[in-house]
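>>> One predicted model, sequence on top.
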Amino acid sequence: MEVKLFAKDDLALAVQLVDELWGDTKMVLRGQLVDVHDADGAVLVYDGAAIAGILTYIILEDKFEILTFNSLIEHKGVGRMLMDVAIQIAKESHYDEVWVLTTNDNTRALKFYQRYGFALVRVNFNALDASRQLKPEIPEFGADNIRLDHEFILKLALV
């Protein structure tokens, strides 16, 4: 597998993929509406062309934040490889922390992040009520038919 980085001026494929996976390119991140068009990131490619995973990140309020993170192939190390790339980029950009936000329904992501070493910093209870004010199309129910209510903020210290 090969990692291909992209920048804001070269992200058409990433934007298209995020739109397919997430249903939109706009995300609510800590009370702000952000767009993948303003992100950088990486795709993980195998067999020369097929995409195995995608990562987008953004610098928000001087924090290195993962915006989207998707492994398209299960149990092959794709998530770990993408996270390793995020850590490398953050370190090279002189950040000593990586932040990620997920919702209370995303139990698989919570397990992954914690196994990787992220610590749960904060739970924003009922944060999705405010997020829906910015992005009304956020569904009421998410993965496993769990009601979408809360945000979990996790942080990985790099030093």
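Looks like it arrived, so ask away. Numbers count the residues shown, from 1 in each chain.

>>> hey, let's count contacts and neighbours off CA atoms from now on
Fine.

>>> Please pull up the helix or strand immediately following the lengthiest helix in the chain.
Across the chain, the longest stretch assigned as helix under DSSP state H is helix 78-92. Using DSSP states H and E, the next helix or strand after helix 78-92 towards the C-terminus is strand 97-103.

>>> elements contacting that following strand?
When contacts are defined as 3 or more Cα pairs under 8 Å, 6 or more residues apart in numbering; DSSP states H and E, strand 97-103 packs onto strand 63-71, helix 78-92, strand 151-157.

>>> Would you indicate which residues of that strand are buried?
Neighbour-count burial for strand 97-103, counted by 16 or more other Cα atoms under 10 Å, picks out E97, V98, W99, V100, L101, T102, T103.

>>> what about the nearest residue to D40 once chain neighbours are set aside, neighbour count?
Nearest residue to D40, sequence neighbours excluded (Cα to Cα, 6 or more residues apart in numbering): A7, at 4.8 Å. Per other Cα atoms under 10 Å, the neighbour tally for A7 reads 15.

>>> put this beside the first:
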Amino acid sequence: MPPTRAIEASDHGPIRAFLDRRWGGPIVMLDGRAIDAAALPGFIALAADGAIAGLVTLLDDPMQSEIVTLDAVQPQAGLGTRLVECAADRARALGLGRLLTRTTNDNLDALRFYQRRGFRLHRLAAGAIDLEREANPAIALLGRHGIPLRDELSLVRVLSAG
């Protein structure tokens, strides 16, 4: 598994290109705000050839750190878990008590992944994706597994001080 490290300023260009390929762009909508995930702090894992193997980007507020993007190129190899733990350790070091993440109602893999790593369902934003689709009609109507893409779910992990 490739080593992980904190994102550095020189990583922002490659991260932007990675998010273009993997996410369709670096802009993520959170509560109606356009967030440039390529400009955020977080952690990166580079393969031996220098390609990005995994990435987590984070947005902090006074109470919590939020996972904005999490991506492991090779699924089920443990890198996603390592990146989540790096994010949790960073949040603790900053004195933050929670790690938050969001996903869409169709992303059953993400719901399973996060819950197995100590996250609990926190909030349902019914119709959030429908509202985003009004601003961006390119957002698909159907998501994974043919599930209508409509809602956003937040999950939270309470962090212990240790």
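Now that the structure is in, tell me what you want to look at. Just so we're clear, the structure is a prediction, and the values are computed from it rather than from any experiment.

>>> Quick check: closest non-adjacent residue to N124 of structure 1.
Nearest non-adjacent residue to N124 of structure 1, counting by Cα to Cα, 6+ apart: E151, 5.1 Å away.

>>> sorry, back to before: and the residue nearest to D40 of structure 1, how far is that from Y116 of structure 1?
25 Å (Cα to Cα, to the nearest Å).

>>> same check, this time on V34 of structure 1
Per Cα to Cα, V34 of structure 1 is found 25 Å from Y116 of structure 1.

>>> These two - which one has more neighbours?
V34 (17 against 14).

>>> quick one: the one helix or strand the more buried one maps to to structure 2 mean distance?
Element membership of V34 of structure 1, judged by DSSP H and E, is strand 32-35. Once fitted to structure 2, strand 32-35 of structure 1 is off its aligned match by 1.6 Å on average (mean Cα distance after the TM-score superposition for structure 1).

>>> The helix or strand following that strand versus strand 63-71: what angle between them?
Counting by DSSP H and E, the next helix or strand C-terminal to strand 32-35 of structure 1 is strand 40-46. Taking axes from the mean of the first three to the mean of the last three Cα atoms, to 10 degrees, one finds strand 40-46 of structure 1 and strand 63-71 inclined to each other by 20 degrees.

>>> what angle do strand 40-46 of structure 1 and helix 78-92 make?
Angle of strand 40-46 of structure 1 versus helix 78-92, following the same axes, to 10 degrees, is 140 degrees.

>>> mean shift of strand 40-46 of structure 1 relative to structure 2?
Per aligned residue, strand 40-46 of structure 1 averages 1.8 Å (mean Cα distance after the TM-score superposition for structure 1).

>>> rewinding a little: neighbours of the counterpart of the residue nearest to N124 of structure 1 in structure 2, how many?
Under the alignment (TM-score structural alignment), E151 of structure 1 pairs with E152 of structure 2. Residues lying near E152 of structure 2 (other Cα under 10 Å) number 19.

>>> try the one 3 residues further on
For L155 of structure 2, the number of neighbouring residues by other Cα under 10 Å comes to 20.

>>> Can you give me every residue that contacts the residue nearest the centre of structure 2?
Nearest to the geometric centre of structure 2 sits T69, at 2.4 Å (Cα atoms, centre = their mean). Listed by Cα atoms under 8 Å, 6 or more residues apart in numbering, the contact set of T69 of structure 2 reads A37, L55, V56, T57, L58.

>>> one more time with 6 Å, if that's ok
By Cα atoms under 6 Å, 6 or more residues apart in numbering, the residues touching T69 of structure 2 are V56, T57.

>>> and the gap between it and A88 of structure 2?
From T69 of structure 2 over to A88 of structure 2 (counting by Cα to Cα), the distance is 14 Å.

>>> and what of S154 of structure 2?
In terms of Cα to Cα, S154 of structure 2 sits 16 Å off from A88 of structure 2.
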